[in-house]
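In: Using only what follows, build the 3D model:
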Amino acid sequence: MQKQARKARLFIDKNDEALRVRFFSFLDEFEKGRIPSLEELRLFFVENLGIKDARSCRTEIEFLEEQIVNHEGDVEPTASVLNGFVAITRYCRFLLFGFATDKVELQFESQKKPRKGLITREIADTFITIPKDFCCPISLDLMRDPVIISTGQTYDRSSISRWVEEGHCTCPKTGQMLTNSRLVPNRALRNLIVQWCTAHGMPYEPPENIDSSAEAFSAALPTKAALEANRATAALLIQQLADGSQVAKTIAAREIRLLAKTGKENRAFIAEAGAIPHLHKLLSSTNPIAQENSVTAMLNLSIYDKNKSRIMDEDGCLGSIVEVLRLGLTIEARENAAATLFSLSAVHDYKTRIADERGAVEALAGLLKVGTPRGKKDAVTALFNLSTHTENCARMIEAGAVTALVVALGNEVVAEEAAGALALIVRQPIGSEAVGKEEMAVAGLIGMMRCGTPRGKENAVAALLELCRSGGLAATERVLRAPALAGLLQTLLFTGTKRARRKAASLARVFRKCENYALHFGGLGAGYAFAGNSTTSRDSSFVGDVSVAMSISVPVL
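Out: Got it, this is the predicted structure:
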């Protein structure tokens, strides 16, 4: 067998080799900004490869994407080349076979009972398939900048940096003492994460301080050929959004949503080509699939900062997004409208415009009360962003957002952000008065101090501190009457984060100044006296800043 193997020659079919060379020539043409002619592409795909309809084209795309998933770094063609093949094949799918052939697929999709939303399926798939080794042990999120600490464990840089800044000197996972504070980039793991994200169509936008030109990433980043092919595909899709049939518009919105899932380059050229006005019109569609895809495409486009202004400057677009939030035809459409408002509200000047839009805050509050877990998360993050602008306080009170936030304190999925929003609202007298009128507000915040996450406890004690400061003696006495508060403050002083300890000490000082302090607490006074004299309270100018995980990423769907 060995002798025969040595004598055997590798046989390469000349026709296959010619096809391979031709396909690479298409990549070269796209990379140089030249789009191959319709005749050339038809000859190659239809006559040579035997791909004669859109269904066959989709099958080829799925096969190529599977190859990317299972790709090994030292095997040719590289992942980037395979991405280029996918981009060109997707372009040819619409150039050669049009849009009408997908009508049956859309009809089948709309008739499924019970129908899971497009978005729900994608979110579920994303979270189920993320490899455990790619997630940070602290945040449990996909790592964007993995680093190795002295114990040999890997964490996301932002999470472990925060851990160390809070005064911890042990490894969160092993409990070992840290011998030094060096953070060594785990480039091998980062490369694997980038390749995995590319294969699954997930965005990977590393922090700005990462050298994006590093060789470790070059293999997985999209090539110019892939970007140019995607640009050509976007032009076809936008043309259908403008002039196509209702079926074609629905398909085009779906494909734009998928294209906008990854890469700021894709999001930029899709918007520059004029997609936003056409997606805006589709928001009012009576077709649930069309509406859901259009609002989700708008969400994905809004992640790119320059597109935020394009959306807000489009006449009536904000109002249409709010209408989908209020009256969307599917729960997924309403949830993604809320997520879009969250994304847009990242710009400070847009916070008041969103809050002043008729029905926006009311709809967010309603979704926070009765939405799905994901819908509540979208709503509370949007409300938190709006609460960071002082001019929105009165509007949020009027719209019932305060009541919804207080109720949300009892839901562990959204309690942390709800406490953060309340801590901002109560800084103003009218906000303090509104929260003070909510019967469950103080109890809910104290419950957070007892059972919440470290950041949730931090936000809860911050909210109580601001409530006492802004609400005066009456509010302070009401908080003082809460059972077990002294013990919880003591616990925070010893086990809380650095900020939580400062907030707890500041709250104890406020209590000590209350003229009814001795009446209400008598024998427990030693606890507050200790807090007031603790070294943790030396920052007397502390104003109870809020800590919310603003690394919350906009879902890319």
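
In: Only C-alpha atoms from now on, for both contacts and neighbour counts.
Out: Will do.

In: now E391: how far from T340?
Out: As for E391, its distance to T340 is 21 Å (criterion: Cα to Cα, to the nearest Å).

In: who has more neighbours, those two?
Out: T340 (29 against 13; other Cα atoms under 10 Å).

In: next structured bit after the strand or helix carrying the more buried one?
Out: If you go by DSSP states H and E, T340 is part of helix 331-344. Heading C-terminal from helix 331-344, the first helix or strand you meet, by DSSP H and E, is helix 348-356.

In: how far is that following helix from where the chain is centred?
Out: Put simply, helix 348-356 sits 20 Å off its chain's centre (Cα atoms, centre = their mean, to the nearest Å).

In: Next SSE downstream of it?
Out: Helix 348-356 is succeeded, C-terminally, by helix 360-370 (DSSP H and E).

In: can you pull the buried residues of whichever helix or strand comes after that following helix?
Out: The helix or strand immediately downstream of helix 360-370 is helix 373-387, counting by DSSP H and E. Buried residues in helix 373-387, counted by 16 or more other Cα atoms under 10 Å: 374-387.

In: Are there helices or strands packed against the strand or helix carrying D125, and which ones?
Out: Here D125 sits within helix 118-129, counting by DSSP H and E. Packed against helix 118-129 by the contact rule (3 or more Cα pairs under 8 Å, 6 or more residues apart in numbering; DSSP states H and E) you find helix 331-344.

In: repeat that with 6 Å
Out: Applying 3 or more Cα pairs under 6 Å, 6 or more residues apart in numbering; DSSP states H and E, we find helix 118-129 packed against no helix or strand.

In: In the following helix or strand past that helix, which residues are buried?
Out: Next helix or strand after helix 118-129 toward the C-terminus (DSSP H and E): strand 146-148. For strand 146-148, burial by neighbour count (16+ other Cα under 10 Å) applies to 146-148.

In: Proceed likewise with the subsequent sequence, for comparison:
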Amino acid sequence: MPQLQQPGSWNVVGGGQVLDLETAVKDGILGGGGAGALVGSTEEKLDMKKMIEELAGTSDVPSVFICPISLDPMLDPVTLCTGQTYERSNIQKWLSMGHRTCPTTMQELWDDDVTPNRTLHHLIRAWLSQCYLRMKKRSEDVGGQVAELLDSLRRAKGKPRIHALKELGKLVGFHTAARKAVADAGNGGIPLLSSLLGPFTTHAVGSEVVSILINLPLDSEAKENLMQPAKISSIIDMLNDGTVDTKINCARCIQLLMSGRNVRSEILSSLSLLAGLLRIVKDKRHPAGISIGLNILKTICSHGQQVRGLMVRVGAVGQLAELLPHFSHECLEVALQILDELSSLPEGSRALKDCAQAIPNLVKILMRVSETCTQRALSMLWAVCKLAPDECAPAAIDAGLAAKLLLVIQSGCSPSLKQRSAELLKLCSLNYTATLFISKCKLSRTIQ
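Out: Predicted coordinates:
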């Protein structure tokens, strides 16, 4: 909704009807002489509705331009016999509902005819035109600044280059026009920025380049260019050794690149990339980084068994299993999906068995978050208990698995989930007599 601003020096009479255009211009409501030129020429060519949409939130609309019913700027102001002015469609709807009063003053209407307020319509159009053209001029100025900075980047080195990148980053971060100017194929902005990444790129330059690239619309050609070995290696190096903000920005950049169709296999199988992502996921101080890191790992998991095997070998299973209690619900779902896929491999289920916290953490998740999480946790618990029943089943029982399984069986979960719970409960009870099992699991009260 537009912000309201009551101009103190504008004389308004007749319940909001502006009577004198020249007075309004002179008092500064329309910005002085500049508006006069707009009234008879440019403003007639501009669509008022389009101007209002594009100016939304960028200008304070004078309160006399606002319809008291909808609180939106008026396109077709009309005046009632009480002197109050409204948007035509709004007051007609009010009258069609059987009301015979003025919505603002609640005076009874002795005449329900409406009179077009051409003076106010003219003022609104002139004001909108002036604001719209001023906004367009500012956008053009931003485009000029972008062009100057890109030209500077072509020539500058050292500190001047870093300064130009910082200024460009500010423009790109705050102005849509700046992002469009950089992405424009005519000025070669994205290829120029991409060319600054390579084996000899300093972190000072690389971090600024990446912070700009993640705000730009990258087409398939730009993504392919950035996935060249020297460039992606530079980004992965900063993912491991940069500041926290740089690491998160590099992760965002990698996520953008992986959204393309053709992801190079050497990128997916990069030990340095996997190590960097796991470091971000383990940093509890920065939730945004955790979410991005997990989603990239999930994408990598989907690229085949060979890549999943590599993730197991770098220790992803144990690290993610230990972190499960610290994840938000959204991140937990992603982490469990990754672990479930990794534990489907023989080496993955062995890594899960060897993690001391895996079974207790998986048991805690049952019936705590969602049915999907419960299903994935049960799948992994079944895998490790099947792999080493003598070792894992007692550990699961000690962690309270039996009571949780009974809750699943008695809940409204899907039949397949209940079936898997019953099978797991049976598997865990094989080494015990019925009495000893009930006693060990402390299930007497639950059964009763």
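
In: Just the TM-score for the two chains, thanks.
Out: Remark: TM-score between the superposed chains equals 0.61 [TM-score structural alignment, normalised by the length of the second structure]; 346 aligned residues with a Cα RMSD of 4.6 Å.

In: so the helix holding T340 of the first structure corresponds to what in the second structure?
Out: Aligning helix 331-344 of the first structure against the second structure (TM-score structural alignment) gives residues 244-257.

In: all strands for the first structure, in order.
Out: 146-148, 154-156, 184-185 (DSSP state E).

In: about what we covered before: which one of the buried residues of strand 146-148 of the first structure sits closest to Q291 of the first structure?
Out: P146 (37.8 Å; Cα to Cα).

In: What's that closest one aligned with over in the second structure?
Out: Taking TM-score structural alignment, P146 of the first structure has no aligned residue in the second structure.

In: P146 of the first structure and I160 touch, don't they?
Out: No - using Cα atoms under 6 Å, P146 of the first structure is not in contact with I160, being 9.7 Å away.

In: how far away is L278 of the second structure from L424 of the second structure?
Out: Distance from L278 of the second structure to L424 of the second structure, counting by Cα to Cα: 31 Å.

In: swap that for M311 of the second structure, please
Out: Taking Cα to Cα, one finds M311 of the second structure at 27 Å from L424 of the second structure.

In: what does P229 of the second structure give?
Out: 47 Å.

In: who's more crowded, those two?
Out: For P229 of the second structure versus L424, the count of surrounding residues by other Cα under 10 Å is larger for L424: 22 against 14.

In: Nearest residue to that one in space, ignoring adjacent ones along the chain?
Out: Ranked by Cα to Cα, 6 or more residues apart in numbering and with sequence neighbours excluded, the top spatial neighbour of L424 of the second structure is W382, at 6.2 Å.

In: repeat for R118 of the second structure
Out: The nearest residue in space to R118 of the second structure (Cα to Cα, 6+ apart) is P77, at 7.6 Å.

In: residues in contact with A225 of the first structure?
Out: Contact analysis of A225 of the first structure by Cα atoms under 6 Å, 6 or more residues apart in numbering lists 27, 30-31.

In: Try it again at 10 Å.
Out: By Cα atoms under 10 Å, 6 or more residues apart in numbering, the residues touching A225 of the first structure are 26-34, 80-81, 83-85, 87-88, 231.

In: what does it align to in the second structure?
Out: Per TM-score structural alignment, there is no equivalent position to A225 of the first structure in the second structure.

In: if I look at the residue nearest in space to the middle of the second structure, how far off is P217 of the second structure?
Out: In the second structure, the centroid-proximal residue (Cα atoms, centre = their mean) is A288; its distance is 10.2 Å. Distance, A288 of the second structure to P217 of the second structure, by Cα to Cα: 21 Å.

In: Please tell me how far the residue nearest to L424 of the second structure sits from E44 of the second structure.
Out: For W382 of the second structure, the distance to E44 of the second structure - Cα to Cα - is 73 Å.

In: When the two are compared, which one has more neighbours?
Out: W382 (22 against 14).

In: Surely the more buried one and E423 touch.
Out: Yes - if you go by Cα atoms under 10 Å, W382 of the second structure and E423 touch, sitting 8.7 Å apart.

In: And the residue nearest to E335 of the first structure when sequence neighbours are not counted, how far from A248 of the first structure?
Out: Excluding the flanking residues, the one nearest E335 of the first structure by Cα to Cα, 6+ apart is G375, at 4.9 Å. Separation of G375 of the first structure from A248 of the first structure (Cα to Cα) stands at 29 Å.
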